[in-house]
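Student: model the structure of this input:
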Amino acid sequence: MILRTFGWSFAVTALGLVAALLYGGPAGLALVAVLAVLEISLSFDNAVVNAKVLDRMSPFWQKIFLTIGIAIAVFGMRLVFPLLIVGITAKLNPIEAIDLAFNDHEAYADRMHEAYPMIAAFGGMFLLMLFLDFVFEERADKWLPWLERPLARIGKLDQLSVVVAGGSLAFVAGNFADDPGQVMIAGVLGMVTYILVNGLGELFADGGDLGEEGEGKGGTGPNGLVLATGKAGFFLFLYLEVLDASFSFDGVIGAFAISTDPVVIMLGLGIGAMYIRSLTVFLVRKGTLHEYVYLEHGAHWAIGALAACMLISIGSHVPEWITGGLGAGLIIAAFLSSVLRNRREGDGEPGDEAGEGKELHPTGVSGS
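Tutor: This is a model prediction of the structure:
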């Protein structure tokens, strides 16, 4: 099953490393390998959240996310997105932006770093809204009951997540940003994007645009559907793409501290993105999130930590090892807590329940 799930990732890794060796020699090969590890370490929590949402999508939309979504993630976010940001901020046309990227790496990196406060504000606010909506919702399972219980209690106040996120944005923009206006605009757009995708998902969920098992149930994602199809499936796909983009911002910017060559960055981060997609498939096929119930909690607390790091980095750089270490530490702690819970309650082997009857191939085709 490992080969079937991670086979495409292994193939892309081999091709990517060969391409890196031919393009940049041994130094290029080493840089691509380091960037791939960086991307995986920063995005593990992304895979957990993706798996929770992907588990509720129909086989068709799973396939779309794991095929077209990969192309968007690898080429769109790791190559086109930096070029787009540089072109907009430097007021360059596409040809000039491409010329700058491939012929003046240092200037290209400088432009990306200049745009980082706006990028961090957008991505940080999107992720912060996701985190707040999770912790302010009442849940049967509580990983940190001493903290999650009072948060769920105060979360009954309508639109509290918007109030907290907006207040956080105003504080960061007013105290840490060199250009508060641009940071405020980017942050508000991040909040609006989350609210819009969330609202559209709920709208089409209420309209009954579900699959055969389409009874709603609470959980991560804009609408918490099971086997969402049609418009609901499309907005879940859109939600996942925006979520993936928000996670990618930090990794793309952080990559410039390792290399300023856009080809090297795309190869390294692209390999990492493939492993995140394969890990998402693995978690769905094994039913891991159903068995280890606190993993979802750990992933969302890691998202909250990442959002905080992105907002802090608007005024002061946060090293990538801190961002990745916080996320990995929270998820490992949640996993160990889940193992202890299962032992106390005498649960069966992982995958006995949710993992059966719903196998995904690496391309996203359901085996059921």
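Student: every contact and neighbour count from this point should use C-alpha atoms.
Tutor: OK.
Student: helices of the stretch 151-300 of the chain, start to end?
Tutor: Ranges of helices in the stretch 151-300 of the chain, per DSSP state H, counting those that start in this stretch, are 160-175, 180-206, 230-255, 262-286, 288-291, 294-312.
Student: and the last one, what does it pack onto?
Tutor: Put plainly, it is helix 294-312. helix 2-54, helix 105-135, helix 320-345 (3 or more Cα pairs under 8 Å, 6 or more residues apart in numbering; DSSP states H and E).
Student: let's have these in a markdown table, adding mean neighbour count and distance to Gly268.
Tutor: Shown next, in a markdown table, are these (neighbours: other Cα atoms under 10 Å; distance: least, Cα to Cα, whole Å):
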| stretch | mean neighbour count | distance to Gly268 |
| --- | --- | --- |
| helix 2-54 | 20 | 4 |
| helix 105-135 | 23 | 16 |
| helix 320-345 | 17 | 15 |
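Student: reformat the ones you listed as CSV; add distance to Met191.
Tutor: Converted to CSV, those look like this (distance: least, Cα to Cα, whole Å):
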stretch, distance to Met191
helix 2-54, 19
helix 105-135, 5
helix 320-345, 22
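Student: among those helices, which is nearest Ser246?
Tutor: helix 105-135 (4.5 Å; Cα to Cα).
Student: okay, the angle between the helix or strand that contains Phe81 and helix 230-255?
Tutor: According to DSSP states H and E, Phe81 maps onto helix 81-89. Helix 81-89 runs at 80 degrees relative to helix 230-255, counting by axes from the mean of the first three to the mean of the last three Cα atoms, to 10 degrees.
Student: compare with the first, here's sequence two:
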Amino acid sequence: MFLRTFGWSFAITAVGLIAAGLLWGAQGFGIVLILSILEISLSFDNAVVNATVLKRMNPYWQKIFLTVGVLIAVFGMRLVFPLLVVGLTAKLNPATVIDLALHSDKTHDGLTYGQYLEAANPAIAAFGGVFLLMIFLDFVFDEKEHNWLGWLERPLEKVGKLDALSSVVALVALVLASRFFAAEHAETVLLAGVLGLITYLAVSGLSSIFESGLEEEAEREEEAEKSGKSVVQVAGKAAFFLFLYLEVLDASFSFDGVVGAFAISNDIFQITLGLGIGAMYIRSLTVFLVRKGTLDDYVYLEHGAHYAIGALAVILLVGIKYHIPEIVTGLIGVAFIGLALASSMMRNRREAPEDEKELVGSGQ
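Tutor: This next block holds a predicted model:
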């Protein structure tokens, strides 16, 4: 199952690195490899959160996530989307943006493509930061079957019963970020942050509406089939909005990687290839977690991933003014996942039946 799930990732890695070596030599090979590792380290927690959503989708949509979703992630979010951001924030026409991207040393009004993208960071960080913050807040305020940090999560679950609390907290965080970290770009940050909140509410809300109808549709399966409105069609709508949710989530995670990649290379094709290889592994890991049932076996992994998302949201908002090294962002995510995995393993040992403990102790 491992090779079947990661086969395409291994193949694309080999082809991508060979192409990098042929096109740009040893230096290009090294840059693409480093960018791939950077993307994986920054988005490992993304895979865990993706898996919590993907397991609610049928096998057909899981395949869509691995095929169409990969194309959107690699070419859409890591190539086309940055071009759109630069064009909109700098008010440049598409031809100029593409020309700057293709010629990394070329300038327009004294700025290169990478510098324009860096200048767009306040809007990017505000949008992604608020979107990720909403994911974190909705998780910690919601009642959960298992609590990892009970001393923190149980009180938050109680106050989370207040309507729209997540949105209120996110808006307060946005206002504070615009006040203390974006004095010169306060209007841009506020607008981008509100758009991030609207996007989250719209996509997650629509997917929830269709998901809530699945149970009712299942009970009326025979009537639905007679009327020509199949349960599969309704499930497909729910899965479609979950798919959109995953793509926006992936975009939010990719923001810091795309911007940070320009510190390693100014070549947009090297960046796209490197980050694209990393994105393939994140998607394969997501599917592996679902098929292996890892989230059911290690119940605190989801908690660790969401705390990592909360930390990334804060880093994005603080990063509007202060540069946070990408290595810090990656290590924080890995640390939360590692601690959650260790806690899950300890819990499994504590709750294992006595006969299983005896077998483990005897080495059988």
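Student: TM-score for the pair, please.
Tutor: Superposed pair, TM-score by TM-score structural alignment, normalised by the length of the second structure: 0.89. Supporting alignment: 338 aligned residues with a Cα RMSD of 2.0 Å.
Student: circling back to that earlier point, so how far is the helix holding Phe81 of the first structure from its chain's centroid?
Tutor: 21 Å (Cα atoms, centre = their mean, to the nearest Å).
Student: where does that helix end up in the second structure?
Tutor: Matched against the second structure by TM-score structural alignment, helix 81-89 of the first structure falls on residues 81-89.
Student: check stretch 187-207 of the first structure too.
Tutor: By TM-score structural alignment, stretch 187-207 of the first structure lines up with residues 193-213 in the second structure.
Student: same question, stretch 236-255 of the first structure
Tutor: The aligned range for stretch 236-255 of the first structure is 242-261, by TM-score structural alignment.
Student: that stretch against the first structure, how far on average?
Tutor: Its aligned residues in the first structure lie a mean 0.7 Å from stretch 242-261 of the second structure after superposition (mean Cα distance after the TM-score superposition for the first structure).
Student: now swap in stretch 30-49 of the second structure and tell me
Tutor: Averaged out, stretch 30-49 of the second structure is 0.3 Å away (mean Cα distance after the TM-score superposition for the first structure).
Student: check the offset of that stretch from the chain's centre.
Tutor: 11 Å.
Student: want to try JSON lines for the helices of the stretch 151-300 of the first structure, with distance to Phe131 of the first structure and mean neighbour count as columns?
Tutor: Below are those laid out as JSON lines (distance: least, Cα to Cα, whole Å; neighbours: other Cα atoms under 10 Å):
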{"stretch": "helix 160-175", "distance to Phe131 of the first structure": "9", "mean neighbour count": "17"}
{"stretch": "helix 180-206", "distance to Phe131 of the first structure": "11", "mean neighbour count": "20"}
{"stretch": "helix 230-255", "distance to Phe131 of the first structure": "12", "mean neighbour count": "22"}
{"stretch": "helix 262-286", "distance to Phe131 of the first structure": "19", "mean neighbour count": "26"}
{"stretch": "helix 288-291", "distance to Phe131 of the first structure": "17", "mean neighbour count": "21"}
{"stretch": "helix 294-312", "distance to Phe131 of the first structure": "5", "mean neighbour count": "25"}
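Student: just give the number of residues close to the nearest residue to Gly213 of the second structure once chain neighbours are set aside.
Tutor: Of all residues not flanking Gly213 of the second structure in the chain, Val234 sits nearest, at 7.9 Å (Cα to Cα, 6 or more residues apart in numbering). Close neighbours of Val234 of the second structure, defined as other Cα atoms under 10 Å, add up to 17.
Student: OK, contacts around Leu84 of the second structure?
Tutor: Leu84 of the second structure makes contacts with Pro94, as judged by Cα atoms under 8 Å, 6 or more residues apart in numbering.
Student: tell me the SS of Asp347 of the first structure?
Tutor: coil (DSSP: H, G, I helix; E, B strand; the rest coil).
Student: residues contacting it?
Tutor: Residues in contact with Asp347 of the first structure (Cα under 8 Å, 6+ apart): none are found.
Student: compute the distance between it and Leu236 of the first structure, please.
Tutor: Distance of Asp347 of the first structure to Leu236 of the first structure, given as Cα to Cα, to the nearest Å: 31 Å.
Student: likewise for Gly298 of the first structure?
Tutor: With Cα to Cα as the criterion, Gly298 of the first structure and Leu236 of the first structure are 22 Å apart.
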